[in-house]
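# what would the 3D arrangement of this be:
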Amino acid sequence: MMVAADTKRRGSRAGRLLARLLLRRLGLLIALLATVFVAVDLLPGSTARAVLGREATPAQIAAKERELGLDRPLPTRFLDWVTDVLTGDFGRTARGRPINDLLADKFPPTLLLGGLALLCTVVLSLLLGAWWVRGGWTGRVLQPGTTVAAALPEFVLATLLIMVFALATGWLPAVTITDRSGFPVSADMLVLPVLALAIPQIGWNARVVRAALTDAAQAPHVDNAVLEGLPSRVVLVRHVMPFAAPTIVASFATTVGMLLGGSLVVETIFNYPGLGAVLAGSVADRDTSVVAAVVALSGAVIMLMLALADGIRAWSLRGRG
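Reported below is the predicted structural model:
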C-alpha cells in the first residue's frame, strides 16, 4: 500500500512538473512571436510598397496599408493575430494568399528533409557513440572527427558538399527541381541537403551518446551483469542503454529544433522548395504574419518533441525510484 501510494505521489509530481514545463515553453513561444512582430516591423521599407511595387503612389500605399491593417498599433495587430491562430487561422499573406494553404504546401517538403536528417542523426550517432564507448583506435578518430563535424555551420558544409560532389565530381545535383507535387523529382536531390543538415548533428549527438553510455556503464548493476559473464552487446542493450536513454532522447529532441533552423538556410542554398523559401520571401516583403506563422509552426513541432523527451525522462526516473 505504501509503495503504491508513493508511486502515485511521484507520478502526480511528475505530471505537475511536465505541465509547468509545457506552460513555460508556451509562454516563451508567445514571447518569441511578439519579438518577431517587433523585429519585422523595424525592418526598413514598407510591406505595402513591396507588394505594390516601386511605381505605387503614396495614396495607393496608404490604401493598401489600411487594407492590410498596418495602420493599427503593433500590439493590437499581434493580439488579433494570436486570437485568430488559436482558432486555427493564420490569416492571409500581404499578397492575399491564405497562410494555411501556403504552409500546407511548403511544410511537408521541409518535414521530409528534416525527418530524413533526423533519421540519419539518430541511427549514426547511436552507432558511433556505442562504437566509441568500446575504446581502441575509434576514440582517437571520433574525438577530433565529431568535434570538427559539430563545429561546421550548415551553410559552410553545404558549400563544401556542393564543391566536392556537384562541381568537382558531378555525382550529385546541387539544385533541387520539383514536380507538380512540390517535392524533388528524384531522390538524389535530397542527398546533399540531408547531409548538410545531419553531419553537424551527428557529430554533436555522437558525443552525447558516448558520454551518456559511459556514465550509465558505471552503475553497480552493470558491473554485476559483466561479472555474470553476459556478452558485451547484451550488457549494452539491456543494462546500459535504458539508463542512458533519457539524456540521449533529450539531445535528439533538441536536435529537432537545430534541424528546423538549419533547414531554412540549407533550403535556400539548394533551392529546396520548403519553408526556407517562404521565410526568405516573407522577410523581403516584410510580411509579419507569414514570418510569425513559420516560427509558430516550427516552435510547435519543437515543443512537441521536447514534451516527448520530458515524458520519457520522467517515466525513466519514476521507474528507478
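# drop to CA atoms for contacts and neighbour counts, all remaining ones
Noted.
# check which residues of stretch 59-68 are buried.
Of the residues in stretch 59-68, Ile61, Ala62, Lys64, Glu65, Leu68 count as buried by neighbour count, 16 or more other C-alpha atoms under 10 Å.
# OK, contacts around the last one?
It stands for Leu68. For Leu68, the contact set (C-alpha atoms under 8 Å, 6 or more residues apart in numbering) comprises Ala94.
# do that again at 10 Å, thanks
The contact partners of Leu68, taken as C-alpha atoms under 10 Å, 6 or more residues apart in numbering, are Thr47, Ala48, Ala62, Arg92, Thr93, Ala94, Arg95, Gly96.
# same check, this time on the first one
Contacts were defined as C-alpha under 10 Å, 6+ apart; by that measure Ile61 touches Ser46, Thr47, Ala48, Arg49, Ala50, Val51, Leu52, Gly53, Glu67.
# which stretches of the stretch 201-321 of the chain form strands?
Using DSSP state E, counting those that start in this stretch, no strands are assigned anywhere in the stretch 201-321 of the chain.
# what about the helices in it?
For the stretch 201-321 of the chain, the helices defined by DSSP state H, counting those that start in this stretch occupy 220-227, 232-234, 241-269, 275-284, 288-320.
# here's the other one to compare against:
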Amino acid sequence: MTTFLTLLLRRFALLVALLALVFTVVSVLPGDAARAALDRGASSAMIAAKRHELGLDRPLPQRFWSWLSGVPTGDFGTTVRGRPVGELLAAAAPQTLLLGGLALIVTVVAALGLGMWWAARPSGRLARVLQPTTAMVVALPEFVVAAMLIMVFSFAIGWLPAVTVAGRSGFPARPDMLVLPVLALAIPHIGWNTRVVRGALADAGRAPHVEQAALEGLSRRAVLLRHMLPVALPTVVASVATTVGMLFGGALVVESLFNYPGLGALLAGSIGDRDTALTAATAAVAGVVIMGMLICADGIRAWAVRGRR
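Just a heads-up that it's a prediction; the model follows:
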C-alpha cells in the first residue's frame, strides 16, 4: 500500500510539473493572448486593458497557481475570448473518445489475432513478415504514419478523405472520414501489442502444464486458447491499459493533422491564441487519463506477479 501511494504521489508531482512546463512554454511563446483576442486595429490602451482583464500583467507563478487551485473543483478558467474552458472540453471530448475508442478496438483485435497466429506458427511466413514489420511500426510516430496514409490513400489513390468535416452534431460528417485517423492512431500500437501478445504467449508456452497438454495430444488451437492465453492474459491486459493512455495522447496529434473536431483541434487553436488556460486544461485532461491508465497497468502487473508466486 505504501509503495502504491508513493507511486501515486510521484505521478501526481510529475503531472503538476508537466502542467507548469506547459503553462510556462505557452506564456513565453512569441505573440500576445490579449492581442489575439482583440481586433487587429485595437489600440495600445485596449490591449493593456485586455491584458489586465486576463491577468497577464501578473507574475507567471501567481497566474499558474491561480489556475491550478481551481482545477480540483472543476474550474478550468476561461479562454482569452471569454468562454468557459470546461464547456469547450466537454464539447470536444466525445469526438476524441470516439476516435480513441475505435482505435483501441482495432488495436486489440488486430494485436490479438496477429500475436496468437505468430505464437502458434513462430517459423511461418507471417512470422517472418511480422518480426521486422512490427519493430518498424513501433518506431514510427503517429504523425509520420498519418502523413504516409494521407499520401497513399488520399493523394495517390484517392480512396479516402484527408480532411475531416464536422457535421451538425460535431462529429465527422461521413464514416469514411474516420478511417485514416483511426489507422494512423492504431498502427503503431498494433505493432507494439502484437509483440507483447506473442512474447507473453511464448513465455506461457514454456509452463509445465502447457507442455503436458501438448504431450497429451491436444490440438495446437486448444493448447493456445485453453492453456496459454489465460496465463498470458494479465500481461496483455496491462499492455492494453497502457495503450489506452497512449492512444489518448496520440489522438491530440492525429486530430490536428486531419482537422478532426476533438481535443487535438482545441489544443492547436489554444496554442495559436497563446491561451495558457485552455492549453493547460487540455494537457491536464490528457495527463490525468494517461496517468490513470499507467497506474492501472502497474496494478495489473503487480497482481500478476503476486499470482505467480
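# need the winner for burial among the helices of the stretch 201-321 of the first structure.
helix 241-269 (a mean of 21; mean count of other C-alpha atoms under 10 Å).
# which residues in the second structure does that helix align to?
Helix 241-269 of the first structure corresponds to residues 229-257 in the second structure, going by TM-score structural alignment.
# after superposition, how close is that stretch to the first structure?
For stretch 229-257 of the second structure, the mean distance to aligned residues of the first structure following superposition is 2.4 Å (mean C-alpha distance after the TM-score superposition for the first structure).
# try stretch 90-97 of the second structure
Relative to the first structure, stretch 90-97 of the second structure is 0.8 Å off (mean C-alpha distance after the TM-score superposition for the first structure).
# how about that stretch: buried residues?
Result for stretch 90-97 of the second structure [16+ other C-alpha under 10 Å]: buried residues Ala92, Ala93, Pro94, Gln95, Thr96, Leu97.
# from Val231 of the second structure, how far out is the residue lying farthest from the centre of the second structure?
Going by C-alpha atoms, centre = their mean, the residue of the second structure most distant from its centre is Glu216, 44.3 Å out. Glu216 of the second structure is 19 Å from Val231 of the second structure, where distance means C-alpha to C-alpha, to the nearest Å.
# once you drop chain neighbours, what's closest to the residue nearest the centre of the first structure?
Per C-alpha atoms, centre = their mean, the C-alpha nearest to the average position across the first structure is that of Gly257, at 2.5 Å. Using C-alpha to C-alpha, 6 or more residues apart in numbering and skipping residues adjacent in sequence, the residue nearest Gly257 of the first structure is Ile302, 5.5 Å away.
# ok, Ala62 of the first structure next?
Ala62 of the first structure sits nearest to Ala48 (C-alpha to C-alpha, 6+ apart), 7.9 Å away.
# and the aligned partner of Asp80 of the first structure in the second structure, how many residues sit next to it?
Here Asp80 of the first structure is matched to Ser66 in the second structure, going by TM-score structural alignment. A count of nearby residues for Ser66 of the second structure, using other C-alpha atoms under 10 Å, gives 12.
# buried residues in the lengthiest helix in the second structure, which are they?
Longest helix in the second structure, counting residues (DSSP state H): helix 85-120. By neighbour count with 16+ other C-alpha under 10 Å, helix 85-120 of the second structure contains the buried residues 85-86, 88-89, 92-97, 99-104, 106-108, 110-112, 114-120.
# which other helices and strands contact it?
helix 125-138, helix 179-205, helix 220-222, helix 229-258, helix 263-272, helix 276-308 (3 or more C-alpha pairs under 10 Å, 6 or more residues apart in numbering; DSSP states H and E).
# who touches the aligned partner of Thr176 of the first structure in the second structure in this structure?
Alignment note: Thr176 of the first structure maps to Thr164 in the second structure; criterion TM-score structural alignment. Thr164 of the second structure makes contact with 171-178, 180-181, 255, 257-261 under the criterion C-alpha under 10 Å, 6+ apart.
# now swap in Arg35 of the second structure and tell me
The contact partners of Arg35 of the second structure, by C-alpha under 10 Å, 6+ apart, come to Gly41, Ala42, Ser43, Ser44, Met46, Ile47, Ala48, Lys50, Arg51, Val80, Asp273, Arg274.
# next one: Val85 of the second structure
By C-alpha under 10 Å, 6+ apart, the contact list for Val85 of the second structure reads Gly74, Asp75, Phe76, Gly77, Thr78, Thr79, Ala277, Leu278, Thr279, Ala281, Thr282.
# how about a markdown table for the residues you listed, with distance to Leu18 of the second structure added?
Shown next, in a markdown table, are the contacts of Val85 of the second structure (distance: C-alpha to C-alpha, whole Å):
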| residue | distance to Leu18 of the second structure |
| --- | --- |
| Gly74 | 19 |
| Asp75 | 19 |
| Phe76 | 16 |
| Gly77 | 18 |
| Thr78 | 20 |
| Thr79 | 20 |
| Ala277 | 14 |
| Leu278 | 15 |
| Thr279 | 12 |
| Ala281 | 12 |
| Thr282 | 12 |
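# so what's Leu259 of the first structure up against?
When contacts are taken as C-alpha under 10 Å, 6+ apart, Leu259 of the first structure is in contact with 110-111, 113-115, 117-118, 154, 194, 196-198, 200-201, 266.
# ok, now Gly269 of the second structure?
Here Gly269 of the second structure is in contact with Ser256, Leu263, Asp275, Leu278, Thr279 (C-alpha under 10 Å, 6+ apart).
# follow-up on the earlier one: need the counterpart of the residue nearest to Gly257 of the first structure in the second structure.
Per TM-score structural alignment, Ile302 of the first structure is aligned with Ile290.
# wait, its match touches Ala251, no?
No. Contact criterion C-alpha atoms under 10 Å: Ile290 of the second structure and Ala251 do not qualify, at 11.9 Å.
# what do the two both touch?
Common neighbours of Ile290 of the second structure and Ala251 (C-alpha under 10 Å, 6+ apart) are Gly245.
# list the buried residues of the helix or strand where the match of Asp80 of the first structure lies.
Element membership for Ser66 of the second structure (DSSP states H and E) is helix 60-70. Neighbour-count burial for helix 60-70 of the second structure flags Leu60, Arg63, Phe64, Trp67, Leu68 (criterion: 16+ other C-alpha under 10 Å).
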